[in-house]
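Trainee: this is the structure alone, sequence omitted:
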């Protein structure tokens, strides 16, 4: 492979301020995190990049899962009882500990992006922010793999994890 890159380093553009401090009580996905609010504090040198972001209802937060130390190539997903390859899951035990969270944008005040449906831990470093658009991000005729087998009601209760 020509020009193979051995290592990539990123600098956070901000940090999540969240009500979640215990990983075992944090919702496992934004869809189960309804009502959990917080904000992303964007570092001053990146604030100008927020211009017009408030025109979108939802944003993707691309984050570094800073508390996750282990890396596995096979995991048992939280909502399923059989092991899968790491790339067929959203487990945090990934080789690069990169996370993706789709949150609802409430408002922007200065360097603070207030969000809802927050499933990230307090202090999580944010690597990037991208707007969600129905036009670009929705697909027809998709397959959800093993996720299609999950009992929706059980997942809703278990996925929120707030009662644990």
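Mentor: Sure, I can see it. Everything numeric in this text was worked out from a predicted model, so none of it was measured. Residues are numbered from 1 along each chain as shown.
Trainee: C-alpha from now on. contacts and neighbour counts both.
Mentor: Noted.
Trainee: list the buried residues of the longest helix along the chain.
Mentor: Scanning the chain for the helix with the most residues, using DSSP state H, yields helix 152-160. For helix 152-160, burial by neighbour count (16 or more other Cα atoms under 10 Å) applies to 155, 158-160.
Trainee: same thing with stretch 79-86?
Mentor: In stretch 79-86, counting by 16+ other Cα under 10 Å, buried: 79, 86.
Trainee: and for stretch 46-56?
Mentor: Buried-residue list, stretch 46-56, by 16+ other Cα under 10 Å: 53-54.
Trainee: just the element for the residue nearest the centre of the chain, please.
Mentor: Centrality entry for the chain: nearest residue to the mean C-alpha point is residue 101, 2.3 Å, by Cα atoms, centre = their mean. Here residue 101, judged by DSSP states H and E, is contained in strand 98-109.
Trainee: this is the other structure I want to compare:
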């Protein structure tokens, strides 16, 4: 198989300079504001994005440790396969966050409910559309008994260098 190479389209500017203490999901980061600076060459691609209340950010976990296939996630004391977790240390360290889009000024996106570290490279942006992205009959796997820990769980550095 051939190698796949992505070029960042922008960068996040957030209040989180260090992984430790950072919320581990956007729903645990309510009200936290940041900006996404889209590089000038991609600014035209933002046309019509302001009509959406939420966007999906795809990004590179630039500070994550090398991956392990079995990990102990933030919200459990048991080990799980990395693909059954949202661990940032992954074979392809790609993150995903759905955030609130407040406004766009030229190439700057003002966002809220941010769980992303400062200077995180953005790989792509997609509009969040509930009819596309929501599902019914959801199973939460091992998280079913741990989801209540989300509000008090923060990054403790276990997956960052």
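Mentor: Happy to help now that I have it. Since the model is a prediction, treat every value here as computed from it, not as a measurement.
Trainee: care to give me the TM-score?
Mentor: With the length set by TM-score structural alignment, normalised by the length of structure 2, the two chains reach a TM-score of 0.93; 156 aligned residues with a Cα RMSD of 1.3 Å.
Trainee: about what we covered before: quick one: distance of the longest helix of structure 1 to the chain centre.
Mentor: 18 Å (Cα atoms, centre = their mean, to the nearest Å).
Trainee: translate the residue nearest to the centre of structure 1 into the numbering of structure 2.
Mentor: Structural alignment (TM-score structural alignment) places residue 101 of structure 1 against residue 97 in structure 2.
Trainee: what's the answer for residue 58 of structure 1, then?
Mentor: Checking TM-score structural alignment: residue 58 of structure 1 goes with residue 54.
Trainee: what count of nearby residues applies to that match?
Mentor: 20 (other Cα atoms under 10 Å).
Trainee: can you check residue 131 of structure 2 too?
Mentor: Counted with other Cα under 10 Å, residue 131 of structure 2 comes out at 7.
Trainee: can you tell me what it aligns to in structure 1?
Mentor: Residue 131 of structure 2 maps onto residue 135 in structure 1, by TM-score structural alignment.
Trainee: and its match, that's in a helix?
Mentor: Yes: counting by DSSP: H, G, I helix; E, B strand; the rest coil, residue 135 of structure 1 is part of a helix.
Trainee: which residue, other than its chain neighbours, is closest to residue 65 of structure 1?
Mentor: residue 97 (5.2 Å; Cα to Cα, 6 or more residues apart in numbering).
Trainee: contacting residues for that neighbour?
Mentor: 64-66, 68 (Cα atoms under 8 Å, 6 or more residues apart in numbering).
Trainee: again, 7 Å this time
Mentor: 64-65, 68 (Cα atoms under 7 Å, 6 or more residues apart in numbering).
Trainee: those residues into a markdown table, with extra columns for neighbour count, secondary structure and distance to residue 88 of structure 1?
Mentor: Converted to a markdown table, the contacts of residue 97 of structure 1 look like this (neighbours: other Cα atoms under 10 Å; DSSP: H, G, I helix; E, B strand; the rest coil; distance: Cα to Cα, whole Å):
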| residue | neighbour count | secondary structure | distance to residue 88 of structure 1 |
| --- | --- | --- | --- |
| 64 | 22 | strand | 19 |
| 65 | 21 | coil | 18 |
| 68 | 14 | coil | 18 |
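Trainee: that'll do, ta.
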